[in-house]
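Participant: Sequence plus predicted model, see below.
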Amino acid sequence: MISLNRLAARLLSGLAVCLAAAPAAAERLGTVDALVRPHVGVDTPGLAVLVTRKGETLHAAGYGFADIGRKRPVDPDTLFDLASVSKQMTALAAALQVAEGRLAVDTPVARHLPVLPEIHDGAHRPITVDDLLHHTAGFADYLDDDGLDYDGTTTNAEVLAWLADTPLLLAPGEAFDYSNTGYVVLGSLVAAVDGARSLNAVLQARLFRPLGMTSTALGLPVDRKRRATGYAGTDGDFEKSEWDTAVEGDGTVWTSIADLARYEAALAGDGLFTGRTRDALFRNGRLDDGSPLDDGDGAGYGWGWSLYEDDNGHRVAAHGGSWYGTATAYRRTLDTGLTVIVLANGEDFDAEDLADTIAERLDR
């Protein structure tokens, strides 16, 4: 175990680098620093924070260590594993295909992925693209202990082959049931529709290269020297925790807040998609009986985004991610245009809580 001196960690947090800031936002940037500092070296070795307003970067900063042993600080170009925050990018690729007429939300999944049955064991109708997007397919989770014999080399094709012979847990459209499996299937379907060898190839062609996100990729970081080393632990005691995986769709996007500033600017602007597509991303889904999706805590779900109302009464689209050595949060306040992204290299850190705290403080 590695113990960090809290005072040293807080001094390190002062090395935060701001890429761009409007003069009027200076006081708010200080607020962000004050909210972040108590966590650095205590709850996570390091983290990066991006704050934008309607696509304009107000704050992009690194805090603490990307690698404790080498004393390498986090900066805006440090690469983090987004974990489940990656799902929104898978859904966005599908949304672009829908906008082009290459895909329809009511299309049966098996039409594009014939390895899967038209009607699964336990289903009364075909599973559709809409079911994948909204977590209503009823799939078993390939990551469960009694699921697939899974390791870091497992591929999407192996997940699909396992799924083809695995009964559903729920009938399609019956209930919201958050599903990593569903987004692996969606990633494979998106690749099949574009005739691509992988979801990474689709996202590179449709999003990453056009947006100048040259440091973003699935599976492994583009530059290992810029990778944030992953850790587990709390109270300043950390040990390395990393598990690289090959499955695409539900996670494994490696990126930086510098690249995410470009991505968020595109989401907030008009060049990437039409208003109809944007509405679909942030519209709550429905079950077959017509009832709106509810995750059990009052949040709905759009296309790769949880949807809820915050303590200030603002509509929010957000998603968190957690995997070995990483904790992430991406929060968009739809009413005010404020976005907060938190990427941490401590898997036990509550990145979503920090993102909520920053957003609600700035949007008072």
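Facilitator: Structure's in. What do you need?
Participant: use CA for all of it now, contacts and neighbours both
Facilitator: Noted.
Participant: Sketch out the strands for the stretch 151-300 of the chain, chain order is fine.
Facilitator: Assigned by DSSP state E, counting those that start in this stretch, the strands in the stretch 151-300 of the chain fall at 217-218, 231-232, 237-240, 253-255, 300-301.
Participant: Val193 is nearest to which of those strands?
Facilitator: Within these, the stretch nearest Val193 is strand 217-218; the backing value is 18.5 Å (C-alpha to C-alpha).
Participant: Can you tell me which helices and strands the closest one packs against?
Facilitator: strand 253-255 (3 or more C-alpha pairs under 8 Å, 6 or more residues apart in numbering; DSSP states H and E).
Participant: Identify the spatial nearest neighbour of the most centrally placed residue in the chain, chain neighbours not counted.
Facilitator: Geometric centre of the chain, nearest residue: Val85, 0.6 Å, by C-alpha atoms, centre = their mean. Distances taken as C-alpha to C-alpha, 6 or more residues apart in numbering place Gly321 nearest to Val85, at 5.1 Å, with adjacent residues excluded.
Participant: tell me the secondary structure for that neighbour?
Facilitator: strand (DSSP: H, G, I helix; E, B strand; the rest coil).
Participant: Hmm, it is touching Lys87, no?
Facilitator: No - counting by C-alpha atoms under 8 Å, Gly321 stays clear of Lys87, with 9.3 Å between them.
Participant: Compare these two and say which is more crowded by neighbours.
Facilitator: Lys87 (28 against 23; other C-alpha atoms under 10 Å).
Participant: Confirm the more buried one sits in a helix?
Facilitator: Yes - assessed by three-state DSSP, Lys87 belongs to a helix.
Participant: Is Gly212 in contact with Arg262, as I believe?
Facilitator: Yes - with contact defined as C-alpha under 8 Å, Gly212 counts as touching Arg262 (7.3 Å).
Participant: also this one, for the comparison:
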Amino acid sequence: MRNAKRVAWLSLAGVLGTGLALAADETPVQEGLSTERLARIAPVLKQEIEQGTIPGAVTLIARNGKIVHFEAHGFLDSARTKPMTRDAVFRGFSMTKPFVAVAAVALMEQGRLSLRDPLAQYFPEFKEMKVYAEVRDERGRTSRVAVPAKRPILVWDLFRHTAGFTYSGTAPFPEMKEAYEKADVESLNTDVSNEEFIKRLAAIPLAYEPGTRWEYSVATDVLGLVVEKVAGRRLDVHLAETLFKPLGMNETSFQLRPDQASRFADAYDADPLKADLWRLARSEQDPGRRYVHGGAGAVIGARDYFRFAQMVANGGELDGVRILSRESVAFMLSNHIQGLEGSPSPTTGPGYGFGLGWGVRLDEGGAWIPGSKGDAMWAGAGGTSFTVDRAERIVGVFLAAGPSTRQKTRFLFKNLLYGALVE
């Protein structure tokens, strides 16, 4: 009956035009999403833009592999003079991480890499790592000392952020923050080479014993260098040849092209996080001047990221191009931090574990936003995010340049997405 009503409405609309008033139960539906409810997205984001939350955004929603919503909102620039376009490109930051994870799993499928491999097999500098340990003196005062780690760092730890590394901005101890900043581990202020990055990072004690705690970190940058070593070519080149080109991701790279410059989305100049993050990204610079940032370096667009995410939603294949096996995708989207301390909740909100490269929902409830058990998501520090819900066959992409408001906007978009799902 519902389909018959829909056909009748479409026929009538073709004759009378689109100004027809509809009863609630006659609202047209695309792939199970209400077009009336999808139409809520634009005015909600318009209000956020007027309030100064973000300069603009691009939103894309697909179900069953078909795009049902793809819109540009607001402005590209801080001065709000250039209208946002659907083909705008953004600093992807941590939405780069899933690219590297997929490339590494592809090498596993080829028998060239294993989760069980010690990191020192590829970089001997990590062979005898030390870890911070808290000790008490006879007066009960605590201090931290570096002691030998109980087990080696494995490639598995790089995927799931359990190696014991950190980021300087979120370092759990003052000593570690100071060491990361002094060594410029993240290549924020200087162009740090592959060799220097590995040398400097390996010289700093780990925050935690490997394999015991989820701690968001430069682990994916290290994994990217492992991929480089196994593949025998620079990470950005390898990703372009094995992932971006095969999937038709023509706007994705690690360096902004001249033809993209006029479509490059920017954050408000007043955003307190912009200066440091944009300096870290250095998207206009040849990535080979420093180690290629597998954890944060990509320039991305909405349609391209949809193609990547849809490949994942399809179980590793898109338009006849197979990147991964179905079982490898299922393995990546399972929780790999059961029983460990730490959580990706600062990015995902509560209710998520972590798979091989992204957050994974643990159950239907226990979260801030709707979703399905096993749905996967991740986000970038610049204001971007995506979700893949295989149970509902949904892909959602939200791209904005708003570092300070990124949590608000990513959850807002996801509520709007699921609020449109009616069948």
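Facilitator: In hand now; what should we look at? Owing to the predicted nature of the structure, the values given are computational and were not obtained by experimental measurement.
Participant: hmm, back to that, counterpart of the residue nearest to Val85 of structure 1 in structure 2?
Facilitator: Using TM-score structural alignment, the partner of Gly321 of structure 1 in structure 2 is Gly380.
Participant: Which one, of the strands of the stretch 151-300 of structure 1, ends up nearest to Arg283 of structure 1?
Facilitator: Going by C-alpha to C-alpha, the one of the strands of the stretch 151-300 of structure 1 nearest Arg283 of structure 1 is strand 300-301, 7.5 Å.
Participant: mean deviation of that closest one from structure 2?
Facilitator: Superposed on structure 2, strand 300-301 of structure 1 shows a mean distance to its aligned partners of 0.3 Å (mean C-alpha distance after the TM-score superposition for structure 1).
Participant: Surely the residue nearest to the centre of structure 1 touches Arg331?
Facilitator: No - look at Val85 of structure 1 against Arg331 with C-alpha under 8 Å: they stay out of range, at 10.1 Å.
Participant: shared neighbours of those two, which are they?
Facilitator: Counting by C-alpha atoms under 8 Å, 6 or more residues apart in numbering, the contacts common to Val85 of structure 1 and Arg331 are His319.
Participant: OK, contacts around the match of Gly321 of structure 1?
Facilitator: Contact analysis of Gly380 of structure 2 by C-alpha under 8 Å, 6+ apart lists Gly92, Phe93, Ser94, Met95, Ala296.
Participant: filter those residues to the buried ones?
Facilitator: Buried subset of the contacts of Gly380 of structure 2 (neighbour count, 16 or more other C-alpha atoms under 10 Å): Gly92, Phe93, Ser94, Met95, Ala296.
Participant: The third one touches Ile300, doesn't it?
Facilitator: Going back to what we said before, that points to Ser94 of structure 2. No - using C-alpha under 8 Å, Ser94 of structure 2 is not in contact with Ile300; the gap is 11.0 Å.
Participant: three-state assignment of Gly357 of structure 2?
Facilitator: coil.
Participant: er, Tyr330 of structure 1 actually
Facilitator: Tyr330 of structure 1 - assigned by three-state DSSP - is strand.
Participant: Residue in structure 2 paired with it?
Facilitator: Tyr330 of structure 1 maps onto Phe386 in structure 2 when the alignment is built from TM-score structural alignment.
Participant: Not counting sequence-adjacent ones, nearest residue to that match?
Facilitator: Using C-alpha to C-alpha, 6+ apart, the closest residue to Phe386 of structure 2 is Val397 (4.4 Å).
Participant: Am I right that the one you found sits in a strand?
Facilitator: Yes - per three-state DSSP, Val397 of structure 2 lies within a strand segment.
Participant: Please say which position in structure 1 it maps to.
Facilitator: Per TM-score structural alignment, Val397 of structure 2 is aligned with Ile341.
Participant: how much space between its match and Ser179 of structure 1?
Facilitator: 23 Å (C-alpha to C-alpha, to the nearest Å).
Participant: which one of those two has more residues nearby?
Facilitator: Using other C-alpha under 10 Å, the more surrounded residue of Ile341 of structure 1 and Ser179 is Ile341, with 29 against 21.
Participant: Distance of the more buried one relative to Pro23 of structure 1?
Facilitator: 21 Å.
Participant: and if you look at Gly298 of structure 1?
Facilitator: For Gly298 of structure 1, the distance to Pro23 of structure 1 - C-alpha to C-alpha - is 38 Å.
Participant: returning to that earlier point: check contacts around the residue nearest to Phe386 of structure 2.
Facilitator: Val397 of structure 2 makes contact with Thr59, Leu60, Ile61, Ala302, Tyr305, Phe306, Thr384, Ser385, Phe386, Thr387, according to C-alpha under 8 Å, 6+ apart.
Participant: same thing but at 10 Å, please
Facilitator: 58-62, 70, 301-306, 309, 377, 379, 384-388, 410, 413-414, 417 (C-alpha atoms under 10 Å, 6 or more residues apart in numbering).
Participant: Out of these, which end up buried?
Facilitator: For the contacts of Val397 of structure 2, a neighbour count by 16+ other C-alpha under 10 Å gives the buried set as 58-62, 301-306, 309, 377, 379, 384-388, 410, 413-414, 417.
Participant: where along the stretch 51-200 of structure 2 do the helices fall?
Facilitator: 97-109, 155-160, 174-183, 194-202 (DSSP state H, counting those that start in this stretch).
Participant: The stretch 251-400 of structure 2 now?
Facilitator: Counting by DSSP H, counting those that start in this stretch, one finds helices in the stretch 251-400 of structure 2 at the ranges 274-281, 302-313, 326-332, 345-348.
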